[in-house]
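**Student:** only geometry, no sequence info:
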């Protein structure tokens, strides 16, 4: 597995070894020992999630203020632009973001540690998005940050869409940076 740093310490891109031939391909999508070595410490995953979204759907920016979740994310079919935002006041990268394209073709995964907001924009007709989490979903602790907050300034690849992003009501109502609840 190759490990690539992003502009946010702790948020890393993981590229598994893919073995392919005329029949298709094989890859090990998760190995606890390799993952621990790649991120520099041990995390226990407790939940796997799978979402399917249409082109133009933007999900995020989500986080849990209590029971924060680390997320190991990948795309099984399609293509997305995936983003993490540092929500930790004590961090030197507080309020900064990193983004990467994840696709079924590039097999990349993104590790988003606890303390970060996470979201993605679907760039293909459909995308199947898979993520492992280090804590259980706790709706009472779920928070969101406005996807288009000017303070954070995420450079979403909106030029690839024919229309504005499709958002849930929760994401439409997400607070701006100056109103968002952050980690200490």
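**Tutor:** Now that the structure is in, tell me what you want to look at. Please read all numbers here as calculations on a predicted model, not as lab measurements.
**Student:** CA atoms for contacts and neighbours, from now on please.
**Tutor:** Fine.
**Student:** What strand or helix carries the closest residue to residue 82 other than its chain neighbours?
**Tutor:** Distances taken as Cα to Cα, 6 or more residues apart in numbering place residue 120 nearest to residue 82, at 4.3 Å, with adjacent residues excluded. Using DSSP states H and E, residue 120 maps to strand 116-122.
**Student:** Going by length in residues, pull out the top helix of this structure.
**Tutor:** helix 32-39 (DSSP state H).
**Student:** right, and the helix or strand after it?
**Tutor:** strand 47-54.
**Student:** That following strand - contacts with which helices or strands?
**Tutor:** Contacts of strand 47-54 with other secondary structure elements, assessed using 3 or more Cα pairs under 8 Å, 6 or more residues apart in numbering; DSSP states H and E, are made with strand 126-133.
**Student:** tell me which residues of the host helix or strand of residue 82 are tucked away?
**Tutor:** Using DSSP H and E, the element containing residue 82 is strand 79-86. When neighbours are counted by 16 or more other Cα atoms under 10 Å, the buried residues of strand 79-86 are found to be 79, 80, 81, 82, 83, 84, 85, 86.
**Student:** Mind giving me the packing neighbours of that strand?
**Tutor:** Applying 3+ Cα pairs under 8 Å, 6+ apart, one finds that strand 79-86 makes contact with strand 97-103, strand 116-122, strand 126-133.
**Student:** relative orientation of the last one and strand 47-54 in degrees?
**Tutor:** Between strand 126-133 and strand 47-54, the angle formed by their directions is 160 degrees, by axes from the mean of the first three to the mean of the last three Cα atoms, to 10 degrees.
**Student:** The second one now?
**Tutor:** Relative orientation of strand 116-122 with respect to strand 47-54: 40 degrees, computed using the same axes, to 10 degrees.
**Student:** between strand 116-122 and strand 79-86, how many degrees?
**Tutor:** Angle between the axes of strand 116-122 and strand 79-86 is 160 degrees (criterion: the same axes, to 10 degrees).
**Student:** could you give the angle of strand 116-122 to strand 97-103?
**Tutor:** Between the axis of strand 116-122 and that of strand 97-103 there is an angle of 40 degrees, by the same axes, to 10 degrees.
**Student:** take a look at this one as well, against the first:
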């Protein structure tokens, strides 16, 4: 099993970052994400926490011979569950691949919190693990290394793409005269 962790600070307040997150896809730097469907969304009446389950459709850019070898299609699916706690100002997302999970499991946890160094900024933390199983275990190290490298490339593109979306979101919010946007308002716009 291989692990990767990334920490980044966005120069925007938590409310804006968490609201803009819902507008992340589509974006030009993440063309592998082709569709996002909301499967379930609810607010816990006791805590005020918003819980959302989404199905993310991605198109894998893997060698066709590899896809044929493992009996896979280019189109793959990922399940994402997120929780937003507006009181604690935490936004947590967990995702795991649904496609080919008997051969390769990729789990990711992302959190957006108020930066401990600066209340007007947001700290992003991503932790992911990749584990190979099944008949592919003979090539475990190679496949896990390849998968982590691909994950890191996609994460970098995702961060850059999200930064563009965030800047556009902030500009649009400012143009409409709203200086404080909540995550709930952005969800309503989704």
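**Tutor:** Looks like it arrived, so ask away. Given the structure is predicted, the values throughout are model-derived calculations rather than measurements.
**Student:** Quick check: TM-score for this pair?
**Tutor:** Both chains were compared after superposition, and using TM-score structural alignment, normalised by the length of structure 1 their TM-score is 0.27; 93 aligned residues with a Cα RMSD of 5.9 Å.
**Student:** ranking the helices and strands packed on strand 79-86 of structure 1 by burial, who's on top?
**Tutor:** When you average the neighbours per residue for each of those (mean count of other Cα atoms under 10 Å), strand 116-122 leads with a mean of 26.
**Student:** So which residues of structure 2 form strands?
**Tutor:** According to DSSP state E, structure 2 carries its strands in the segments 2-10, 33-43, 50-59, 75-85, 90-97, 104-114, 122-132.
**Student:** Which of these sits closest to residue 172 of structure 2?
**Tutor:** Ranking these by distance to residue 172 of structure 2, with Cα to Cα as the measure, places strand 2-10 first at 17.7 Å.
**Student:** in that closest one, what's buried?
**Tutor:** With burial defined by 16+ other Cα under 10 Å, the residues of strand 2-10 of structure 2 counted as buried are 9, 10.
**Student:** hmm, who's touching that strand?
**Tutor:** Residues external to strand 2-10 of structure 2 that are found in contact with it (Cα atoms under 8 Å, 6 or more residues apart in numbering): 17, 115, 121-131, 144-145, 148, 152.
**Student:** So how do I select the buried members of these in PyMOL?
**Tutor:** Selection of the buried residues among the contacts of strand 2-10 of structure 2 in PyMOL, burial being defined by 16+ other Cα under 10 Å:
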select buried, resi 17+115+121+122+123+124+125+126+128+129+130+131+144+148+152
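**Student:** re the thing from before, with residue 188 of structure 2 as the reference, name the closest of the strands of structure 2.
**Tutor:** Counting by Cα to Cα, residue 188 of structure 2 lies closest to strand 33-43 out of the strands of structure 2; the figure is 11.1 Å.
**Student:** Which strands and helices lie in contact with the closest one?
**Tutor:** Helices and strands touching strand 33-43 of structure 2, as assessed by 3+ Cα pairs under 8 Å, 6+ apart, comprise strand 50-59.
**Student:** related to what we said a few turns ago, can you lay out the helices and strands packed on strand 79-86 of structure 1 as CSV showing distance to residue 73 of structure 1?
**Tutor:** Putting those into CSV (distance: least, Cα to Cα, whole Å) gives the following:
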stretch, distance to residue 73 of structure 1
strand 97-103, 9
strand 116-122, 10
strand 126-133, 4
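**Student:** Would you mind saying which of the ones you listed lies nearest residue 50 of structure 1?
**Tutor:** When these are compared by Cα to Cα, strand 126-133 sits nearest residue 50 of structure 1, at 4.6 Å.
**Student:** Pull out the buried residues from the first helix or strand past the closest one going along the chain.
**Tutor:** Once the chain leaves strand 126-133 of structure 1, the next helix or strand it forms, by DSSP H and E, is strand 142-144. Judged by neighbour count (16+ other Cα under 10 Å), strand 142-144 of structure 1 contains these buried residues: 143, 144.
**Student:** Which elements pack onto strand 142-144 of structure 1?
**Tutor:** Under the contact rule (3+ Cα pairs under 8 Å, 6+ apart), strand 142-144 of structure 1 is packed against strand 58-64.
**Student:** Check which element follows the strand it packs on along the chain.
**Tutor:** Sequence-wise, the next helix or strand beyond strand 58-64 of structure 1 is strand 71-77, with elements assigned using DSSP H and E.
**Student:** Please point out which parts of that next one sit buried.
**Tutor:** 71, 72, 73, 74, 75, 76, 77.
**Student:** related to what we said a few turns ago, rebuild the strands of structure 2 as CSV, extending it with distance to residue 187 of structure 2.
**Tutor:** Formatted as CSV, these follow (distance: least, Cα to Cα, whole Å):
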stretch, distance to residue 187 of structure 2
strand 2-10, 20
strand 33-43, 10
strand 50-59, 10
strand 75-85, 11
strand 90-97, 13
strand 104-114, 16
strand 122-132, 19
